[in-house]
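# My questions are about this predicted structure, shown below with the sequence.
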Amino acid sequence: MRWGTLRLVEKAIKQVVPNGVNQLSARGAHDEVAQLLGVGGGAPVLAGTHKWTDAHGHVVEFGGFFITADRGVAYSYARE
């Protein structure tokens, strides 16, 4: 879906969501994540979160992910 869920959130709350932050960090996978990803405990992973907030600072969307060391990620942004 174009623009992901953010556009659906904006449509539902009838306002533009002006603020967002992505955080990425390399770390060792804790046991639960390691098991889910099929890697050993402590294996290197890229962990990421995104958080979008409205004009009042209320969180309207939050998500996270883990990526194993044999994968990559790329971001490109363009707002109309």
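Yes, it's here.

# drop to CA atoms for contacts and neighbour counts, all remaining ones
Fine.

# in this protein, which helix has the most residues?
helix 4-13 (DSSP state H).

# by contact count, what packs against the helix or strand immediately after it in the chain?
Beyond helix 4-13 on the C-terminal side, the first helix or strand identified by DSSP states H and E is strand 19-28. Here strand 19-28 touches strand 44-53, going by 3 or more CA pairs under 8 Å, 6 or more residues apart in numbering; DSSP states H and E.

# The strand it packs on: which residues count as buried?
Neighbour-count burial for strand 44-53, with 16 or more other CA atoms under 10 Å as criterion, is recorded at 44, 45, 46, 47, 52, 53.

# one more structure, for comparison:
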Amino acid sequence: MTLHGRAADAREASHLAIPVGSPILAGAHRWSDDEGVIEYGEWCLPPRMTIGYEYQP
């Protein structure tokens, strides 16, 4: 998974109902096996959004 903070472009701002240029957290994930990529996704979150997940090694 990759994450980075950046300014929202016009498309993202429209979908998130925030001004263009607002800070967002953007990310992409890739799940794969020995045969290649199973799933790829991109997403972005508006300011003040809290995220979390449980991790069990």
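In hand now; what should we look at? This one's a predicted model, so the numbers in the text were calculated from it and none came from an experiment.

# Mind checking the TM-score on these two?
These two chains, once laid on top of each other, score a TM-score of 0.86 by TM-score structural alignment, normalised by the length of the second structure; 57 aligned residues with a CA RMSD of 1.4 Å.

# residues in the second structure aligned with the longest helix of the first structure?
Alignment of helix 4-13 of the first structure against the second structure: no match, by TM-score structural alignment.

# How about that helix, which residues are buried there?
residue 6.

# Show me what that helix is packed against.
strand 59-68.

# how much does the strand it packs on stray from the second structure?
Here the mean offset of strand 59-68 of the first structure against the second structure after fitting is 0.9 Å, by mean CA distance after the TM-score superposition for the first structure.

# which residues in the second structure does that strand match up with?
Going by TM-score structural alignment: strand 59-68 of the first structure matches residues 37-46.

# circling back to that earlier point, what angle do strand 44-53 and the longest helix of the first structure make with each other?
20 degrees (axes from the mean of the first three to the mean of the last three CA atoms, to 10 degrees).

# chain center to helix 4-13 of the first structure, what's the gap?
Relative to its chain's centre, helix 4-13 of the first structure lies at 15 Å (CA atoms, centre = their mean, to the nearest Å).
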